[in-house]
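Asks: any chance you can model this:
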Amino acid sequence: MELTHDELAGVVDLFGALTRDELTEAGDELAFKRGADFDGENIETALAAYRLVAFDPDGVVEQSGDEQLVAAGPTAFPTLPDGAEDLPHILDVEPRTPDRAALGGVVEGRFRADAARAVRDDDRERIERLLDVSYDLETWAPVELDGVRDRLDAAAGGSGA
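Replies: Down below sits the predicted model:
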């Protein structure tokens, strides 16, 4: 069983943030109810698409820890898959509330690195996608991306960086 990116974001959103292992366990629980196996490979593609964002917990959530967490990202439209409303009763996970400004700073750093890589590699498809993500990211968190968006826009138009 595969969960869509937005369903993965919906599951994560139930708790505020989850470790990848906790998200995989949630997917396993949902799959078990359907008599299927959970295919967690979609987690990585959801991260690449900014539907989910990964971050170190220190400074972003009150509970500290060593494991990276994932939260619903700026391009997500969190949707609860069938049976997800039972997950808070099944999983032994305390809700976490990421600080949106701190999380936005983490995602902004990743976005700037992705944009620089896309421009350097002249990856037109990724450049176009990142232009769209830039607007979502600015709406989702208190970040300013005008300069990097100008660079992406110039690269998309073929005039270079």
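
Asks: only C-alpha atoms from now on, for both contacts and neighbour counts.
Replies: OK.

Asks: so who does the nearest residue to Asp56 once chain neighbours are set aside touch?
Replies: Spatial nearest neighbour of Asp56, chain neighbours left out: Gln68 (4.7 Å); criterion: C-alpha to C-alpha, 6 or more residues apart in numbering. Contact partners of Gln68, counting by C-alpha atoms under 8 Å, 6 or more residues apart in numbering, are 19-20, 54-57.

Asks: one more to line up against the first:
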Amino acid sequence: MDLTGDDFAGVVDVFGALTRAELGEACVELAFKRGEDAEAAAFDDGIDDALAGYHLVRVADHGADADDPLLVVGPAAFPRLPEGAEDLPHIMDVPDRIISDEAVARAAEERFREDAVVAVEAGDDDRIADLLDVSYDLEAWGPVELGEARTRLDDAG
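Replies: Modelled structure (predicted):
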């Protein structure tokens, strides 16, 4: 079962926030509903791609007593609900979670700044172009200011 970043975002959106393990479990449940046998690890690369593309954002500092960071819908996502995903809250026992918009925006901004440094140092023009696009999405999505980072990316690209 192939899922896009928007599909992963749709699954997360059904719950509001999921740990990575919970997202993997949700994907296994979706595969099962489609008559496919899959293990959570089969979705690791797709989840990594969704994180790299800012379809998902990892929030470690979410103020809850949790060992795992939570994944939330990111600024580049257009969440799409995969077939059968609407039943997941009835299948899985996932606690209700409330994460402040500030914590989510801060996590996304920190990740963006780290990614920008790596892309500039590597001279990765494709990643720099992707991050420039994401910077506008991120500013529209949350209370962050990325003008200075965008200028550095522009100068490097």
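
Asks: still on that earlier bit, ok, now how distant is the residue nearest to Asp56 of the first structure from Tyr50 of the first structure?
Replies: Computed as C-alpha to C-alpha, to the nearest Å, the Gln68 of the first structure to Tyr50 of the first structure distance reads 16 Å.

Asks: tell me where the first structure has strands.
Replies: 18-19, 52-55, 69-72 (DSSP state E).

Asks: just name the most buried of the ones you listed.
Replies: strand 69-72 (a mean of 27; mean count of other C-alpha atoms under 10 Å).

Asks: so which elements touch that strand?
Replies: helix 5-15, strand 18-19, strand 52-55 (3 or more C-alpha pairs under 8 Å, 6 or more residues apart in numbering; DSSP states H and E).

Asks: right, and the ones you listed - which one's nearest Gly104 of the first structure?
Replies: Closest of these to Gly104 of the first structure is strand 52-55, at 9.7 Å (criterion: C-alpha to C-alpha).

Asks: quick one on the thing from earlier: with distance to Gly147 of the first structure added, can I get the strands of the first structure in CSV?
Replies: Below are the strands of the first structure laid out as CSV (distance: least, C-alpha to C-alpha, whole Å):
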stretch, distance to Gly147 of the first structure
strand 18-19, 32
strand 52-55, 22
strand 69-72, 25
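
Asks: show me the helices in the second structure, by range?
Replies: 5-15, 20-33, 44-52, 88-91, 101-122, 125-141, 147-156 (DSSP state H).

Asks: format the ones you listed as JSON lines; extra columns: distance to Pro79 of the second structure and mean neighbour count.
Replies: Shown next, in JSON lines, are the helices of the second structure (distance: least, C-alpha to C-alpha, whole Å; neighbours: other C-alpha atoms under 10 Å):
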{"stretch": "helix 5-15", "distance to Pro79 of the second structure": "4", "mean neighbour count": "24"}
{"stretch": "helix 20-33", "distance to Pro79 of the second structure": "14", "mean neighbour count": "20"}
{"stretch": "helix 44-52", "distance to Pro79 of the second structure": "11", "mean neighbour count": "17"}
{"stretch": "helix 88-91", "distance to Pro79 of the second structure": "15", "mean neighbour count": "13"}
{"stretch": "helix 101-122", "distance to Pro79 of the second structure": "17", "mean neighbour count": "17"}
{"stretch": "helix 125-141", "distance to Pro79 of the second structure": "14", "mean neighbour count": "17"}
{"stretch": "helix 147-156", "distance to Pro79 of the second structure": "26", "mean neighbour count": "14"}
